[in-house]
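J.: What would the 3D arrangement of this be:
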Amino acid sequence: MEGNYTYEPRIGLRSPNLTNTTVNLQESFEIDLEDTNWILTSSFIIFTMQTGFGMLESGCVSIKNEANIMMKNLADISLGGLTYWIFGYGMSFGQGPLSNPFIGVGDFLVDPPVGDALMGPVFASFLFQLSFATTATTIVSGAMAERCNFKAYCLFSFLNTIVYCVPAGWVWGEHGFLNRMGAVDIAGSGPVHLIGGSSAFASALMLGPRLGRYAKGYDPLPLGNPVNAVMGTFVLWWGWLAFNSGSTYGVSGAKWQYAARAAVMTMMGSFGGGAFGLIFTLFKNKGRADVLDLINSVLGSLVSITAGCFLYRAWEALLIGAIGALIASLSAALFDRLHVDDPVGASAVHGACGFWGVVAVGLFADNPIPMETTNGRSGLFKGGGWYLLGVQTLTALCLMLWGALVTMALLWLIDRVLPIRMDPYDELLGADLTEHRVRHGQVGVSRAVSALRPFHRSSSIEDIGSIGVNTGHNMVIDKLSELKKKRSKSGNLKIFTNQAFVGETANEQTFRNTGFLNKRPGNPENDLHRVIDSMEGELNGTNHDDTVKNGGKLTAKNLEHFKGKKFKELSASELEELGQMQANEDRFRHKIIEHDYKNDVDRSGITTPSFKWIE
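T.: This next block holds a predicted model:
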């Protein structure tokens, strides 16, 4: 592979052993010992962002899928990193004779030999770019959470490098047509976040929403672990500093000054986004701050500031961050109205804010003298004219279209080999149990439902130990045991058809968007089997009819009926039935907690408690 690292003659590196030596090297390898140290350290810190993404995503999904989403993050690094080494780096930065403005060719299977003058710079460059590539792939995993087949996702993770590495070459590679036009993106608002967000949007659109996601309106489902989600945000915040300041590609010459400026402007942008997010969520939720609103505001501001992190003044960074937080909030609401179900908000935070971050350079960028980052140009508001804004807008459009269209094609092809969508039976029980043999003790009604089914009694499931202890869950199982005994005596299990949870109005499910891979027409009637409602009725102290009549016959279709069926094989009414089961899980657990609170108040003997249960 020794011949891969030659392109054009330049003065040798400033390292002591290469002083006054002429070697052939790429421009990105003009780094000395101090620069290499900075690049490697930044790369190590950027890799901790994988921890942040994992914690954020696992905190946003339901408890029954938290191990599954962490496993996908592991797959992203292992498989995506492997393919980036095999061909991704070469397609982004290869400078072989066949390279062209669309794609790089060369430098595949990166492995410079011992004694090569560029061994250190090449490895440092590869590691830094690898950390960016794995981040772009991980963004997509959050949008596909809780309903994507794990094996199919592994195949997607293996091939998704193609989605990132080609447009990264357009912007950062010497061969790239956008680079030659003067496109500016210091740390990846476009090639990393806009590509990742567009890919996330396409994957969520094609998969369709989780079962029951919009069965009770557009409000987000309860987070499985809000503390994990917030902790993940802090880890990402930390990693972002290395992401942006490390993109100066060293600290020699004037680089160290702009590295410091990049770090401070990154924080200023996040301050603007966080402050706006607090005001927005308090206003939106009538004085209550929503966890996910604030998280997405902070992350949206960080994405927005990334493209021009050392090209702005402090007040400009604050403004760009605040606008990014607004865009993230509005985009998330819009996507929900379109039934594009993105549990973590990757489409809005990384996609929409990535677009804004690229365009913002064309508006606010300074010319960072003596560095040549902007090729001597400034943004529109800095007297630089329209050219840079035009190039930045074109860059954002090219990246967005590439990320969305190539992801759709890739998922469609993978679906021909392995079904992308999980089986509905497995989706309701949770991927942790069905994919990884991890059995949680606090997932609530999904386990309560399965307790009545033959599947639950199989030895393969019974042998799996539970994680955690939850008294509410045990109470549900006890209730189900009582129902099961009554059924064995009477021969029939009573079915109730109340409207489930008080104060919640069921949203009419139209199934206008169940994903391109799983299209379903029609507007089915709401006639569902909801066995868990009997326990909810006991908690509320209400009375319900004990039968459901459908043409004079009792309907009692249970979860076992769906076992083995693929998502595309189900009718619209069956999808609605499963969706209602899924939608009721976390809300039912909420009712159990409310019941425990009321019992505590009764036992205390307080006639007028100081605070009321929050409805």
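
J.: Going by C-alpha atoms from here, please, whenever you check contacts or count neighbours.
T.: Fine.

J.: and residue 427, what does it touch?
T.: Residues in contact with residue 427 (Cα atoms under 8 Å, 6 or more residues apart in numbering) are 146, 147, 211.

J.: how near is the second one to residue 335?
T.: The one in question is residue 147. Note on residue 147: its distance to residue 335, by Cα to Cα, to the nearest Å, is 18 Å.

J.: Let's compare: structure for the following, please.
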Amino acid sequence: MYSSASTIWVLLGAALVFFMQAGFAILESGLTRAKNSGNIIMKNLMDLSIGAPIYWLTGFGIMFGSASGFFGGIDLFAQNDYSAILPAGVPMEAFLIFQTVFCATAATIVSGAMAERTKFSSYCIYSLLISAVVYPVSGHWIWGGGWLAEMGFHDFAGSTAVHMVGGVAALVGAKVLGPRIGKYGKDGKPKAILGHNLTMAALGVFILWFCWFGFNGCSTVGADGDEALLAMGSIFMTTNMSAAIAGVTVMIFTWIRYKKPDVSMTLNGTLAGLVGITAGCDAVSIGGSALIGFICGIVVVLSVEFIDQVLKVDDPVGAVGVHGVCGALGTILVGIFAIDGGLAYGGGFEYLKVQVIGVASVIVWVAITSAIIFLGIKHTVGLRVSEEEEILGLDIKEHNLVSSYADFAPTTSLENATTGLVSMNEAIPVENMSKEVPEATSDNGEGDFTKIVIITNQSKFDILKAALTDIGITGLTVTQVLGFGMQKGSTNYYRGIEVDVALRPKVKLEMVVCKIPVETVIAAAKKALYTGKVGDGKIFIYNVANVIKVRTGEEGYSALQDDDK
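T.: Below you'll find the model as predicted:
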């Protein structure tokens, strides 16, 4: 007899864990550069698209077969009878899809650590192999009735089985692959390579946090009876508390360490809390989950710094620290904070010892198999793109995608340019335009021309514009720019690495004046901008030899006048 409640609960969990792919995709894309966004999306899509059929083909049988405690067995397309391991009241297909999306999650963790320099074809090969063999074997040890399960190893929802597997593979892959061009200087000091969209990265974290309630909560794989209902509420609460405490911890820790609270590191901190609590979310108290979140929050910052600055492993999104280190740490902490048998509750060291053995054995398995896979790919089809491809970006070189943000990309298309002119200016049809350039007229008697350029903070634009309008300035060219002065800006940190030159967002106003005295413009600008603090801006004065209006050929003062109506 099947249970409607349990089946729906498992399928809801499968849907939420499936949606974690969206969270990972936009998180990783946001923390990397725009020129590789399309490639990131494709890799996350293929983790699921390749992983689902491969896990059905071989992975499920290896993971849940009963051949031995180390290897489940080969069962192509999951044809054997698995009734002995199925959750009560849950059909085979529901359990299969639930396990499939967990497998895809382990594979997708690697994507971020190897971002911006990996061949797409090579990544697809790796994604296939982790879903076919690497993840299922260690998964069998933990969840398939294997030798770790027999020892009493506890990993309720996958801190080790899913996250640490992905994190260790990410570390090996990133090490074999090597750092991105420009990541480390000749002295070995790491340089910050900023992600292009922290807003997108934050949305990815919120999606992952939301989906984690399915990842952890639905891992009860049952919804019948008071015991199951009590477990659901407890798991939701411990999951949320660990994430929240970890986020606050990282905010405060980076505030002290870097003088300002680091945004991207705090995003990583929240995920570290989620990863850390996943193993013991059913076994610890709310207070215990808060302690796990606090510990993971401190450790994730230190581990990201250590991996980046000491090990010299280039991990653009912090996947190794978040999933690898905190996955292992969270699993071990179950042996301390578990209410039933944990060291903190007088349970002795036996539980803790089993947790440590389980973590260590999975690390060895994943490290060895991942090294074989990545080195094998490197020395056959190749693992890394060429230097030219990396500099231009993987979007255009791997996918023939000019830009993932087409509206912001410059266009050289004559057709597009013409269309834009017609729609905006109601241009005269080409056949009706004069074939001769109008005779140039000169009006050089109106005085000297001076170009004035003002660069200041964006927040001062409206005040400055109003001040210039009041003195009669009617023509302005305004652009948003990034820059710094001779002082090189102020010291900033990105993910714990000092940014050598902080490019500040500025607004740049350009104007050419003739009749209005330059001193009047300067005085008005200084009055509008002055605060006495760094960042008020600068004014540059240039002599202009002449001004020519292209449409009419007029020169001098007449060229400055706008008579187009």
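
J.: now what about the TM-score between them?
T.: Laid over one another, the chains give 0.72 as their TM-score (TM-score structural alignment, normalised by the length of the second structure), with 438 aligned residues with a Cα RMSD of 3.2 Å.

J.: picking up where we left off before, which of the contacts of residue 427 of the first structure fall in strands?
T.: If you go by DSSP state E, those have nothing in strands.

J.: Tabulate those in JSON lines, adding columns for distance to residue 483 of the first structure.
T.: Converted to JSON lines, the contacts of residue 427 of the first structure look like this (distance: Cα to Cα, whole Å):
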{"residue": "146", "distance to residue 483 of the first structure": "30"}
{"residue": "147", "distance to residue 483 of the first structure": "30"}
{"residue": "211", "distance to residue 483 of the first structure": "26"}
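
J.: so which of the residues you listed comes closest to residue 540 of the first structure?
T.: residue 211 (25.6 Å; Cα to Cα).

J.: In three-state terms, label the equivalent of residue 193 of the second structure over in the first structure for me.
T.: Aligned counterpart of residue 193 of the second structure in the first structure: residue 221 (TM-score structural alignment). Here residue 221 of the first structure is recorded as coil under DSSP: H, G, I helix; E, B strand; the rest coil.

J.: re earlier: who wins on neighbours among the contacts of residue 427 of the first structure?
T.: residue 146 (28 neighbours; other Cα atoms under 10 Å).

J.: how near is the residue mapped onto it from the second structure to residue 385 of the second structure?
T.: Using TM-score structural alignment, the equivalent of residue 146 of the first structure in the second structure is residue 116. Distance from residue 116 of the second structure to residue 385 of the second structure, counting by Cα to Cα: 9 Å.

J.: what's the answer for residue 469 of the second structure, then?
T.: From residue 469 of the second structure to residue 385 of the second structure the distance is 53 Å (Cα to Cα).

J.: Neighbour count for those two, which is higher?
T.: Taking neighbours as other Cα under 10 Å, residue 469 of the second structure and residue 385 compare with residue 385 leading, 20 against 13.

J.: a strand runs through residue 498 of the second structure, doesn't it?
T.: Yes: assigned with three-state DSSP, residue 498 of the second structure falls within a strand.

J.: I figured it was touching residue 189, is that so?
T.: No: distance between residue 498 of the second structure and residue 189: 10.0 Å, which falls outside the contact criterion (Cα atoms under 8 Å).

J.: Which residue ranges of the stretch 401-550 of the second structure form strands?
T.: In the stretch 401-550 of the second structure, the segments counted as strands under DSSP state E, counting those that start in this stretch are 449-457, 477-483, 492-494, 497-499, 504-513, 538-544.

J.: Tabulate those strands in CSV, adding columns for distance to residue 348 of the second structure and mean neighbour count.
T.: Formatted as CSV, the strands of the stretch 401-550 of the second structure follow (distance: least, Cα to Cα, whole Å; neighbours: other Cα atoms under 10 Å):
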stretch, distance to residue 348 of the second structure, mean neighbour count
strand 449-457, 61, 19
strand 477-483, 59, 12
strand 492-494, 42, 17
strand 497-499, 41, 17
strand 504-513, 55, 18
strand 538-544, 68, 13
